[in-house]
Each structure stands twice: as structure tokens, then as C-alpha cells.
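Asker: got a structure for you, letters missing:
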């Protein structure tokens, strides 16, 4: 845990709401991006993040410091997002379909505009990959987002999902295989 986080947490646990506000400011963008990859809707993402911030504040006394603050906060947001998904039918955002999703998935590598064999430009490909991600099971989507989008270390993923590191690796392998199958079915080059 960053020294600054530890100091802010100590002050927040003592009732300093401005210290908690600083923690939120420090981590809100990363948390929003992560949850957005799960929920796709900006409004739903904002609601779930707000719920996570409130829940974390109410549970500060339970935070033992065994993991980084962000990992603990992400776990709370993850649970809120899963609960939200269970209450809703899976939907693909209109922005992702149109390729207008500004906070969407970053695709590694450039697509050559001089290559006539590539009919999709970068935005369209990102929207298609986002669509394929939304077709994954929640369990597989979460692990792909954590590892391949957020580049979260295996140990931190294990802590967030409360599973052994070996399970993270095997679940990630299955998730990547499922994503590859979906991309092939959609005729998108993985």
C-alpha cells in the first residue's frame, strides 16, 4: 500500500472525511474504468462506483490492511457490479455498438490504414471486441478485464476474486479461449 494511502486511511478511520475524499479522488478514475468494462453503461458504472465508495466508507473499520486499499475497494465495487448484473438482463451499450465508447477497450497495436484486408478501423474493432467481451460470462469477463485490460498482477486478481492464483491462471486461460471462439464466430481477428 502506498504510504500516502496508509496515512489517508488512518485519518479516514479516525473520522476525517476529507482524507477519505482524497483517497476517492486518487482511485476513482481507475475504479470507474474497471467497472465500466464490466457494466458498459456510464450511468450504471457511476451508480455502482458511488455505491462502492459509500460501502467502503461505512466499512473502513473492517479494512485490515492485508491488501492494497485499491484492491479492497475494487472487491467492494466488483461485488456491487455482480449484484447489479444479476438484477439486469445483459445488454450491449449503444455506444459500444456504434463505436462511440470513448472509455472503451484499448486495442494493442495499430491497424494499418493502407492494408485493404482490414475492413474495420480501430474504433470499429474496439467496439466489436467490446461486444465480444459482453458476450462472455461475468466470471470470464471480469478476469479478462482485470488481467488483459487493467494489467493487474495475478496475486492481486486472486485477492480481489478471493481465489487461489492457480485458479486465476486456469480461469484466465478458459476466458481467453472463450473470447477467441466468440471473436472467430463474429469474424473478428483476435
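Answerer: Received it, and whenever you're ready, just let me know what you need. These numbers come from a predicted model, not from an experiment.
Asker: rest of the way, CA atoms for contacts and neighbours
Answerer: OK.
Asker: from residue 179, how far out is residue 185?
Answerer: For residue 185, the distance to residue 179 equals 10 Å [Cα to Cα, to the nearest Å].
Asker: comparing the two, which shows the higher neighbour count?
Answerer: residue 179 (23 against 11; other Cα atoms under 10 Å).
Asker: which residue ranges form the helices in this protein?
Answerer: For the chain, the helices defined by DSSP state H cover 3-13, 17-39, 42-58, 69-87, 94-98, 122-135, 138-144, 154-161, 165-185.
Asker: second one coming, line it up with the first:
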């Protein structure tokens, strides 16, 4: 099914299309929200994202990919929750969602950041290292290296210039490399 047909079905309130939307995007949105929302509120935030998608799908004009639009909604909801509850750096990327755990480990191991080392690290070490990054750095690495999004898509989602995405991602990876080296994992 093409993206255009899928969007058309969503706009027609097709229940199968909404089911497919949830199955495909819930784990991805969950991963984004974990950068902003504490564990107790994540289900509420996830529900809010899907409510906004359902309410807003008829206004989707197709100027970007559907996934980019959905991620933008997820980031905005996450930021709203973050502001609302004024949390500090307690929020972390928790990749332990059982439905995406293996995919995330494989995707992380395929990044440009010490491929050989990451393949040998156990899952908890990866989580601990990622937690040392600030939430924007974690989100950048997640979107690019785990979810495989383009730099342009990330720029649109995060509402920052393309050059800033590349620069911040470079420094986030450099920082991650440094944490790996400090942990004597290389």
C-alpha cells in the first residue's frame, strides 16, 4: 500500500488503517516520548499523540512524509509534558520495550559509533552510556542511528536547521565515543 493510499484510508476513518498506524508507529513514538516523559505518564502521552494524529489527519497536506509529521507531533507532546511537569534530567532513553529491544540493539550496533564495540556490549551497558547524553542528544541519535531518519526529516521534526542537526549529531556521537572510551570499553 502506498503512503498516499494509507493517508487516504486514515482520512476516511478506516479502522484497519488506524490499527496499522498504531501497530507501526506506537513503538517508535514510545521511544521518542521516553526522552521527555517519565515512565508513569508515558501511556497518557502516547494516547495524546494518537488523539492528535486522529484529529489532525484531515489537515495533513502531505508537505512532508507522514512519519515526519507523526514524529513532530510526538516531539511536541513530549515537550509539553516536559514543560508541564518541569522534570530535570531524570528522563532517559529506555529502550527496554520488549517489542523493539532486538531491533534497537541491532540498529545501534549499525551506527557509525564504534561498530565493533557496540556489537559486543551488553544491553545494559548501552543504556547506561546513552543515559549520560542529554535528552536532545539521545533523541538525535535515536532518530538518525536507530530509526534511520534522514537529516532533513530530523531537522523538520526538531524544528532546527539542517546544519545544526548535522553539527549536534556529530558532537553527540563524539560525546558517546568519549563515554565509551572512559568506560574502558574500547
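Answerer: Everything's here; your move. Every value quoted in this text rests on a predicted model; they were computed, and no experiment measured them.
Asker: re the thing from before, could you export the helices of the first structure as JSON lines, including distance to residue 106 of the first structure?
Answerer: Output for the helices of the first structure, formatted as JSON lines (distance: least, Cα to Cα, whole Å):
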{"stretch": "helix 3-13", "distance to residue 106 of the first structure": "28"}
{"stretch": "helix 17-39", "distance to residue 106 of the first structure": "11"}
{"stretch": "helix 42-58", "distance to residue 106 of the first structure": "17"}
{"stretch": "helix 69-87", "distance to residue 106 of the first structure": "20"}
{"stretch": "helix 94-98", "distance to residue 106 of the first structure": "13"}
{"stretch": "helix 122-135", "distance to residue 106 of the first structure": "7"}
{"stretch": "helix 138-144", "distance to residue 106 of the first structure": "13"}
{"stretch": "helix 154-161", "distance to residue 106 of the first structure": "20"}
{"stretch": "helix 165-185", "distance to residue 106 of the first structure": "16"}
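Asker: distance check, the most centrally placed residue in the second structure against residue 186 of the second structure.
Answerer: The centre of the second structure sits closest to residue 32, judged by Cα atoms, centre = their mean, with a distance of 3.4 Å. Noted for residue 32 of the second structure: a distance of 28 Å to residue 186 of the second structure, by Cα to Cα.
Asker: what number of residues are in the vicinity of the nearest residue to residue 105 of the first structure once chain neighbours are set aside?
Answerer: Setting aside the residues directly before and after it, residue 105 of the first structure is nearest to residue 126 in space (Cα to Cα, 6 or more residues apart in numbering), at 6.0 Å. Using other Cα under 10 Å, residue 126 of the first structure has 22 other residues around it.
Asker: surely residue 126 of the first structure touches residue 109?
Answerer: No. If you go by Cα atoms under 8 Å, residue 126 of the first structure and residue 109 don't touch, sitting 11.6 Å apart.
Asker: tell me which of the helices of the first structure sits nearest to residue 105 of the first structure.
Answerer: helix 122-135 (6.0 Å; Cα to Cα).
Asker: give me the residues contacting that closest one.
Answerer: Contacts with helix 122-135 of the first structure, where a contact means Cα atoms under 8 Å, 6 or more residues apart in numbering, come from 38, 90-92, 96-101, 104-107, 110-111, 141, 179, 182-183, 186, 188.
Asker: mind redoing it with 7 Å?
Answerer: Contacts with helix 122-135 of the first structure, where a contact means Cα atoms under 7 Å, 6 or more residues apart in numbering, come from 92, 96-97, 99, 105-107, 111, 141, 179, 182-183.
Asker: dump these into JSON lines; add distance to residue 85 of the first structure as well.
Answerer: Formatted as JSON lines, the contacts of helix 122-135 of the first structure follow (distance: Cα to Cα, whole Å):
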{"residue": "92", "distance to residue 85 of the first structure": "12"}
{"residue": "96", "distance to residue 85 of the first structure": "17"}
{"residue": "97", "distance to residue 85 of the first structure": "19"}
{"residue": "99", "distance to residue 85 of the first structure": "22"}
{"residue": "105", "distance to residue 85 of the first structure": "19"}
{"residue": "106", "distance to residue 85 of the first structure": "23"}
{"residue": "107", "distance to residue 85 of the first structure": "25"}
{"residue": "111", "distance to residue 85 of the first structure": "33"}
{"residue": "141", "distance to residue 85 of the first structure": "12"}
{"residue": "179", "distance to residue 85 of the first structure": "19"}
{"residue": "182", "distance to residue 85 of the first structure": "20"}
{"residue": "183", "distance to residue 85 of the first structure": "23"}
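Asker: out of those, flag the one nearest to residue 63 of the first structure.
Answerer: For these, the residue nearest residue 63 of the first structure by Cα to Cα is residue 141; the value is 26.8 Å.
Asker: who's in contact with the closest one?
Answerer: 38, 133.
Asker: and the counterpart of it in the second structure, how far is that from residue 92 of the second structure?
Answerer: Using TM-score structural alignment as the criterion, the counterpart of residue 141 of the first structure in the second structure is residue 138. Counting by Cα to Cα, the separation of residue 138 of the second structure from residue 92 of the second structure is 8 Å.
Asker: nothing else from me, thank you.
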